[in-house]
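Chemist: sequence first, then the predicted structure:
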Amino acid sequence: MLYLASQSPRRRQLLEQIGVDFRTVDVEVPEQRALAESPREYVSRVAREKALAGLAALSDAGAVVLGADTEVVLDDEVFGKPADAADAAAMLRRLSGRVHEVISTVWLISHKGEWSDTSVSRVRMPELDAATIKAYIATGEAFGKAGAYAIQGHGAKLIEHLDGSHSGVMGLPIFETARLLRAHALITA
């Protein structure tokens, strides 16, 4: 049985979209980047720790746990979820007129082994004026999202160009996830 180590409605929606049968397992994993850790290493470690925590919480010997993490990166700085409206506005001002990366890593972990894959997308935002930032934050979408935006909602209006995975920017790169699931006979198509 496949378990998703996440309560993210976006990740659940994306798995459901491709017809995956799964259950969720709630995990709490600290998301703090180590000093010498690269953004890519950080995202991979957090995703792996989520999957490991999920596996540890289950008594199902045949469980396969999917853990994922997605972060926005600009100039080697990881933009997590904003603490409040001021933090969200500061993030969006920094991303304004720039190209940033969105790193999304998926881990599958069972008692038989561990496998992972990563998607790196490049996203360009146009210059955002103060009124646009304020209006976007007022939608409420900025909260609980890495980089303070949600590409699947009103945040799509903030994206000038995407080179990479739309679903990866949402929080679960479907191509990479499906490839892992197929490789381990968890889906057929």
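Modeler: That came through, no problem. Numbering: from 1, shown residues only.
Chemist: switch to C-alpha atoms for all contacts and neighbour counts from now on
Modeler: Noted.
Chemist: the longest helix seen in the chain packs against which elements?
Modeler: If you go by DSSP state H, the chain has its longest helix at helix 39-57. Packing contacts for helix 39-57, counted by 3 or more Cα pairs under 8 Å, 6 or more residues apart in numbering; DSSP states H and E, involve strand 2-4, strand 64-74, strand 99-110.
Chemist: what ranges does this structure have for its strands?
Modeler: For the chain, strands defined by DSSP state E occupy the ranges 2-4, 23-24, 64-74, 77-79, 99-110, 113-124, 161-163.
Chemist: in JSON lines, list the ones you listed along with distance to residue 31.
Modeler: Shown next, in JSON lines, are the strands of the chain (distance: least, Cα to Cα, whole Å):
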{"stretch": "strand 2-4", "distance to residue 31": "18"}
{"stretch": "strand 23-24", "distance to residue 31": "20"}
{"stretch": "strand 64-74", "distance to residue 31": "10"}
{"stretch": "strand 77-79", "distance to residue 31": "11"}
{"stretch": "strand 99-110", "distance to residue 31": "14"}
{"stretch": "strand 113-124", "distance to residue 31": "18"}
{"stretch": "strand 161-163", "distance to residue 31": "26"}
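Chemist: pasting the second one now:
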Amino acid sequence: MKQGPHAPKLRGSLPPEGARSALGRPGAGPLLYLASQSPRRKQLLEQWGVLPELLLPDADEDVESLEVVRGGEAPATYVQRVTRLKLQASMERLQRRGLPPAPVLCADTTVALGRRIMGKPADAAEARAMLRDLAGKTHRVLTAVAVGVPARRAGGEGRMVQALSVSTVTFAPLTRAEIDRYVAGGEPMGKAGAYALQGQAALWVRRMTGSHSGIVGLPAFETAQVLREVGLPLY
């Protein structure tokens, strides 16, 4: 597993090895923090036997500003960079709150039509425009997942392990009325590419390759690999 080219320096300390006896076992303290507001990512981890402790942003944290696309940035470069930034912010949050140190998991998903990056729509009009562009075409869904491990001693450096999942989705042609009904239901808001595969949009998928869970927001294989790298095997 390759470490990102601009891996953040993570600070803090790890709990004693003896405390790391179960993935989120009650009473054992948090073994893994999940720094994501996505309920689906939490659900997926729970399906895989992990009970993460949520590490959500403070009210004054501007997480959305981390998702700004740089000019000419390739989708894979973008999603991995954003994931690293979110992980760095999460590790700082962990230390700032004085929480028990433990590995932190972050992920970010983006949709790409060619080199065009489609993030979360700002409003219903943008959601409709995105879906019109995706209708009848094949696009990519890229999800980067990263785990940050605090340093074992004060002043030391931690480590980061990151992986990338790339899948493709082909939508059937969509009518304007179908798109309007979908957007009116509210499902596209807060979703990269303005759709959720785990919802009604699944009815439009003609073909899909890659990781279903990665398209939903957390790729199973890649997540298992990065957790194994930091000593938390899922199987």
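Modeler: Now that the structure is in, tell me what you want to look at. These numbers come from a predicted model, not from an experiment.
Chemist: and the TM-score between these chains?
Modeler: Scored against TM-score structural alignment, normalised by the length of structure 1, the superposed chains reach a TM-score of 0.95; 189 aligned residues with a Cα RMSD of 1.4 Å.
Chemist: before we move on, the earlier item: how far off centre is the longest helix of structure 1?
Modeler: 12 Å (Cα atoms, centre = their mean, to the nearest Å).
Chemist: compared with structure 2, how much does it deviate?
Modeler: Mean deviation of helix 39-57 of structure 1 relative to structure 2 after superposition (mean Cα distance after the TM-score superposition for structure 1): 0.9 Å.
Chemist: what stretch of structure 2 does that helix fall on?
Modeler: Residues 75-93 of structure 2 are matched to helix 39-57 of structure 1 when aligned by TM-score structural alignment.
Chemist: what span of structure 2 is stretch 2-21 of structure 1 aligned with?
Modeler: Stretch 2-21 of structure 1 corresponds to residues 32-51 in structure 2, going by TM-score structural alignment.
Chemist: buried set for the matching stretch?
Modeler: 32, 33, 34, 35, 36, 41, 42, 44, 45, 50, 51 (16 or more other Cα atoms under 10 Å).
Chemist: do stretch 26-36 of structure 1 as well
Modeler: In stretch 26-36 of structure 1, residues buried by neighbour count (16+ other Cα under 10 Å) are 27, 33.
Chemist: picking that back up, out of the helices and strands packed on helix 39-57 of structure 1, deepest packed?
Modeler: Burial among the helices and strands packed on helix 39-57 of structure 1, expressed as mean neighbours by mean count of other Cα atoms under 10 Å, is greatest for strand 64-74, which shows a mean of 27.
Chemist: which among the helices and strands packed on helix 39-57 of structure 1 is found nearest to residue 164 of structure 1?
Modeler: Among the helices and strands packed on helix 39-57 of structure 1, strand 99-110 comes nearest to residue 164 of structure 1, with 9.0 Å by Cα to Cα.
Chemist: so how far is the closest one off the chain centroid?
Modeler: The answer for strand 99-110 of structure 1 is 6 Å, by Cα atoms, centre = their mean.
Chemist: what does stretch 53-69 of structure 1 give?
Modeler: The answer for stretch 53-69 of structure 1 is 18 Å, by Cα atoms, centre = their mean.
Chemist: how about stretch 138-154 of structure 1?
Modeler: Between the mean C-alpha location of stretch 138-154 of structure 1 and the chain-wide mean there is a distance of 13 Å, by Cα atoms, centre = their mean.
Chemist: now do stretch 220-230 of structure 2
Modeler: Taking the mean of its C-alpha atoms, stretch 220-230 of structure 2 sits 13 Å from the chain's own mean (Cα atoms, centre = their mean).
Chemist: what of stretch 68-78 of structure 2?
Modeler: For stretch 68-78 of structure 2, the distance between its averaged C-alpha position and the chain's averaged C-alpha position is 16 Å (Cα atoms, centre = their mean).
Chemist: which other residues reach that stretch?
Modeler: Under the criterion Cα atoms under 8 Å, 6 or more residues apart in numbering, residues 110, 112, 115, 116, 117, 142, 164 lie in contact with stretch 68-78 of structure 2.
Chemist: what sits against the equivalent of the second one over in structure 1?
Modeler: Just to be clear, that refers to residue 112 of structure 2. Residue 112 of structure 2 maps onto residue 73 in structure 1, with residues paired by TM-score structural alignment. Contacts were defined as Cα under 8 Å, 6+ apart; by that measure residue 73 of structure 1 touches 39, 79, 100, 101, 102, 103.
Chemist: ditto for residue 8 of structure 1
Modeler: By Cα under 8 Å, 6+ apart, the contact set of residue 8 of structure 1 is empty.
Chemist: that one and residue 84 of structure 1: what is the separation?
Modeler: Shown here: residue 8 of structure 1 relative to residue 84 of structure 1, a distance of 19 Å by Cα to Cα, to the nearest Å.
Chemist: same check on residue 13 of structure 1?
Modeler: Counting by Cα to Cα, the gap between residue 13 of structure 1 and residue 84 of structure 1 amounts to 26 Å.
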